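1. heads up, no residue letters with this:
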C-alpha cells in the first residue's frame, strides 16, 4: 500500500500524459500534477511546514483545490478542509480548533477568510500565513523534479469536518492508510476509477469525504480522470456530462428524484456517456429505481452507505442487487475491506433480524476526532467504530438502516424509527421527498409528524397518505400531522443531508405547547 505521495511518483512514471484533473480553471495531466505538487510542496516547507503541520484550504471544487490537496500531501502536511459555506464565526472557530499555520485560499473566498481572521485575531497575537490563489501561489513553487515523501501510511493526511446534522461539526483525522484503503474499496467493489477511460464528475464539495475521498482520491489511485464541477444544477450537469464524456458521478437521492421528476435524466447525453451513477445519504426505493432504469437502461446504479469517521464507506448495493425485491430498501453488504457488526449497547453482537447499532472496523477508519479525546474514545471502542446508526441484518448479510439513535422517536412507550416511516412514504407514487420527526407532546412524550414534498403535477392529501401507510405500518407509526412543502423548503446541509432540527424550528415543531402546533391542513 502506498502513501498519496508515493502514488504521485507512480503515476508520474506510468501515465504522465494522461489527464488527471479537469475543472473550470484548467486541466492537468498526471505528470503536470506531480511536478506542480512537488514544487508547491517545497514552497510550503520554505514557509515552515513540517511533517504533520496543519495547512488549511478554503476553496471550491476546482483544479486549484485538488492541487492544494496533493501539494500538501507531498509536503508531508495535513490538508484541513474548511467549509466555504460556514459563517465567519464558524470559520474562525475551525481555524482555532485545527491550529493551521498556513491557509491557502481561493480568491473568491478571501473576504470570508479575512472576516474570520478578524474574529480570530481578537484573541490571538499571531495570524496564520495566508496564500491566495494566483500569483501568490505560483510564486511559492520552487524547483522541479521529485520530492522525498516524509510520510508513512499512518501519518495524518487530512482533517474533514462532519456534516453536523445531529450536533456540532467535529474534525475527523484520516490517515494515508485510511484514504488509500477506502479507494481500494471503491475500486474493487464499485469499479470506481478502475475502468478504461473512466471520467468521474465530482459534484459534492471537496470539504466532505464523498467528494474528496470517494471520488478524487479513488480516481487518482486508479489512474482515472476527475472532473470537478463547482456547483450542482441540471443545466450544468448536462453540459459537463456531454462536453467531458463523463462516465460516472454521484447524486444524493433527492437530486436524482428531482432530475427524474423534471425529465432531465432522460436527456440523450446521459445515455450516450454515463455508465454508472452512485447514490447514498438518503432513501432510494423501488419506484425510484424503476424510473431510473426506464430513463437510463444502460447505466449501472449503485447505492452506498457510510460516514466520514469510517473513511467513509461501509456498505454498498451493487447493480445486481438494486432490483431484487428481497433487499429493496437495504443499504447493502459490507465493502471488501470493511467488517460490519450490529451490536447491542454492551458491545455484544445482535442476532439476525434484531436491531443493533452499526459498528465497523477496518483500515479505513479515522484516527480520531481532532482535539476531542473523550468523543474519540466514545466512538472507537475495542477497535470498532460505533456509528450511532441502528439497523437490522437479514440471513443473506444485507443490512437495513432504521435510523440514527439520536433521531429515534419515543411515542406512547413505543419506539418509532423515522427512516422506516420515510421509506414507507417514499413507496407512494405521489411522494418526492419525506422527512419524519418527533415533536414534544404532553400526552405521548413525542408525536410523529411528517413534512412532505409531492411530485410535480401530482396531488395527495394527508388522509390519502395515512390510508396508504396503514397497509405498511403499525398505527402508532403513522404521522399524526403532515405538512406539504416545496423542495427548496427542506433545509439541507452542504452535503445535501436534511437538517431535521432546522426543519422543526422552521415549522414551529419544537414545543409541547398545544397552542404552538401547526394545523394538520396547513401547507407551506
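-> Noted; the coordinates are in hand. All values derive from a computational prediction rather than experimental measurement. Numbering: from 1, shown residues only.
2. make it CA atoms for all contacts and neighbour counts henceforth
-> Fine.
3. what's the distance between the nearest residue to residue 370 once chain neighbours are set aside and residue 80?
-> Among residues not flanking residue 370 along the chain, residue 171 sits closest, at 5.4 Å (CA to CA, 6 or more residues apart in numbering). Here residue 171 is placed at a distance of 9 Å from residue 80 (CA to CA, to the nearest Å).
4. same thing with residue 133?
-> The value you get for residue 133 to residue 80, if CA to CA is used, is 16 Å.
5. count the neighbours of the residue nearest to residue 370 for me.
-> Residues contacting residue 171 under the criterion other CA atoms under 10 Å number 25.
6. take this one as well and set it beside the first:
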C-alpha cells in the first residue's frame, strides 16, 4: 500500500457500487482503520472480525486490520446467527467491524452477551467515521511469519475451522498468481466471490493490490450486471466458478455486451470440462482461460492449467501443474511418493501453506505429514500434469470396486443438456453402495434417465454408471461461494425415498 501510495497514487484501486478509491485514498483509508483499531486497544495478534459484503468497506477494513498487526477475520455473511456466534467466539474476536447490511445481526449477538470476548462493535456510518484514526501509516514493525488473516473453511464437510495464513503465506500466493497467471499493473479485475473466500481475497484482490492494479467489486452475482460491469469498467479479467460460467453462457449476457477488454477468464472450485470451455470460446473467442485448483489451507492455490494447454483433449480434466513456489506430491496412505498414473492423495508444501488451524493443534497435526499438507483430494500425475479424480471422502465403494464420484460427474457434464450434477453413494444391500446422481438440466433441455445412463455407459465402465438419476430444478442444487456443490446439504434433503445416503 505504501508503495502504491507513492508510485500510483491516482491509479484506480477499488470500484464498488459507484464509489471509487485510487491507491492513495485506499492506503489512507486503511491507515485510518489501523489507527482506529489501535485507539480501541487492538494489539498485534488480536483478532478483528469483519462482517460485510464486497465493496470499499471490505477492502479498507481487511487491509486496515492487517496493517495494525491484527489478524483480519472476514466472516461468512451467509452464516446463520448460531454459526456467526460460533465464528466470533471461535476466532476470539476482540473487535467487530460491520457494514450497514450486516451490523444489526452482529449487534444483536454482541448485546446478548453470547460473544463475551468482543469488546467493541463498530458499524458502518457515523460510528465508523468517528472510529477512524489519522490517515498516516502506523508506527509498527510486522513479523512476516505472524498471522495476517484467518479464513474459515469446512463448509462442505462439517464445522468450520479458522485457517491461519501468515504475511509470508499471503505474499507467496500473490507472487504465484502474478507470475503464473500473467497479471499486469494495468489490469482491472472483477471480484464476484465474497472476500471471506480465499480465492477472492488472496488470489485476485491481494495480487492486484501488490502490482497496483484495480479491483471492481460485485456484492452479489447477477449475469447481466457482471457483463455490464465488464463493458462499462473495461474489465480485463475475472474469476468465475463453473456454475457462474454456465449461467453466463446460458443467459447470453456475454454476447449482449461489448467484452473486447476481457482478456483472461479464471475458473476454479469445481469441474470444468471441455464442453464448458468450448462454450466459452464460442462467445469469448479472444479470451484466454486459466483453471486453478487449491484449498484455503494451501494459501490457497496449488496448481494451474494455462491457456496453451486448455483445449488439449488429453488434458481434459487436468488441474495442470504446480504453481511456481509449490512442491506437489502424489502420496499413498503411508506418505510414499506414487509413480505416474497411480492415484493417491495430493500433498503440497511451500511458503504459501498455512500456519495451521486456530487453536486446533490436533486438527493441525492431522492435516500435515512429514511437512506436507494433506489436501484430502485424489489425483494422479501424467507427463508432468495432475489429473484430478475426487475427494477422498467421496470415493464410492460398490461391489468391491472404487468409483470416483468426480469421474462420473465429469462424464455427465459432457452431455449438452446437463447444467449441474452431483454423484454420491447410497446404501445398498446388493452393492454395499450404489452409484446415484442428482442432475439439473439447462433451461428448456429434455433428456431421460435412460439416455443419460447410456451417455455415461459409452464413457465409463458399467459399474460406474449411475443406477438411478434424479432430476431436480437448478435452484435445488446448493452451491457454496467457492463453486463446490454442497453434497452434505443434498444428502440432508432426503431426496432418495428408498435408501439412506451414506456419509
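-> Looks like it arrived, so ask away. These numbers were taken from a predicted model, which means no experiment stands behind them.
7. mind checking the TM-score on these two?
-> Overlay of the two chains. TM-score (TM-score structural alignment, normalised by the length of the second structure): 0.97; 502 aligned residues with a CA RMSD of 1.7 Å.
8. if we can go back for a sec, the residue nearest to residue 370 of the first structure against residue 369, yeah?
-> Yes. Counting by CA atoms under 8 Å, residue 369 is a contact partner of residue 171 of the first structure at 5.5 Å.
9. skipping adjacent residues, who's closest to the counterpart of residue 128 of the second structure in the first structure in space?
-> Under the alignment defined by TM-score structural alignment, residue 128 of the second structure corresponds to residue 137 in the first structure. Sequence neighbours aside, residue 131 is the residue nearest to residue 137 of the first structure in space, at 6.1 Å (criterion: CA to CA, 6+ apart).
10. the one you found in helix, strand or coil?
-> The three-state label given to residue 131 of the first structure by DSSP: H, G, I helix; E, B strand; the rest coil is strand.
11. comparing the helix or strand encompassing residue 139 of the first structure with the second structure, how large is the average distance?
-> Here residue 139 of the first structure, judged by DSSP states H and E, is contained in helix 135-140. When the second structure is overlaid, helix 135-140 of the first structure sits 1.8 Å from its aligned residues on average, using mean CA distance after the TM-score superposition for the first structure.
12. burial count for the residue nearest to residue 137 of the first structure?
-> 21.
13. go on, residue 411 of the second structure?
-> Per other CA under 10 Å, the neighbour tally for residue 411 of the second structure reads 19.
14. who touches the equivalent of it over in the first structure in this structure?
-> Per TM-score structural alignment, the equivalent position to residue 411 of the second structure in the first structure is residue 424. Residue 424 of the first structure makes contacts with 469, 472, 473, as judged by CA atoms under 8 Å, 6 or more residues apart in numbering.
15. check residue 40 of the second structure too.
-> Contacts of residue 40 of the second structure by CA under 8 Å, 6+ apart are residue 120.
16. quick one, helices of the stretch 1-150 of the first structure?
-> Applying DSSP state H, counting those that start in this stretch to the stretch 1-150 of the first structure gives helices spanning 4-14, 30-46, 63-75, 88-98, 110-120, 135-140.
17. most neighbours per residue, which of those?
-> helix 63-75 (a mean of 26; mean count of other CA atoms under 10 Å).
18. got the angle between that helix and helix 4-14?
-> Comparing the axes of helix 63-75 of the first structure and helix 4-14 via axes from the mean of the first three to the mean of the last three CA atoms, to 10 degrees yields an angle of 110 degrees.
19. give the aligned range of helix 63-75 of the first structure in the second structure.
-> Mapping helix 63-75 of the first structure onto the second structure (TM-score structural alignment) gives residues 56-68.
20. what residues does the matching stretch touch?
-> With CA under 8 Å, 6+ apart as the test, stretch 56-68 of the second structure has contacts from 14-16, 19-21, 26-27, 29-35, 37-38, 42-44, 48, 50, 52, 71-74, 97, 99, 138, 140, 148-149, 195.
21. next one: it to chain centre, how far?
-> Using CA atoms, centre = their mean, to the nearest Å, the distance from the centre of stretch 56-68 of the second structure to the centre of the chain it belongs to is 20 Å.
22. mind listing the strands for the stretch 251-400 of the first structure?
-> 276-280, 300-306, 313-317, 333-334, 339-343, 356-361, 368-369, 380-381, 384-393, 399-404 (DSSP state E, counting those that start in this stretch).
23. go through those strands and name the closest to residue 497 of the first structure.
-> strand 276-280 (10.0 Å; CA to CA).
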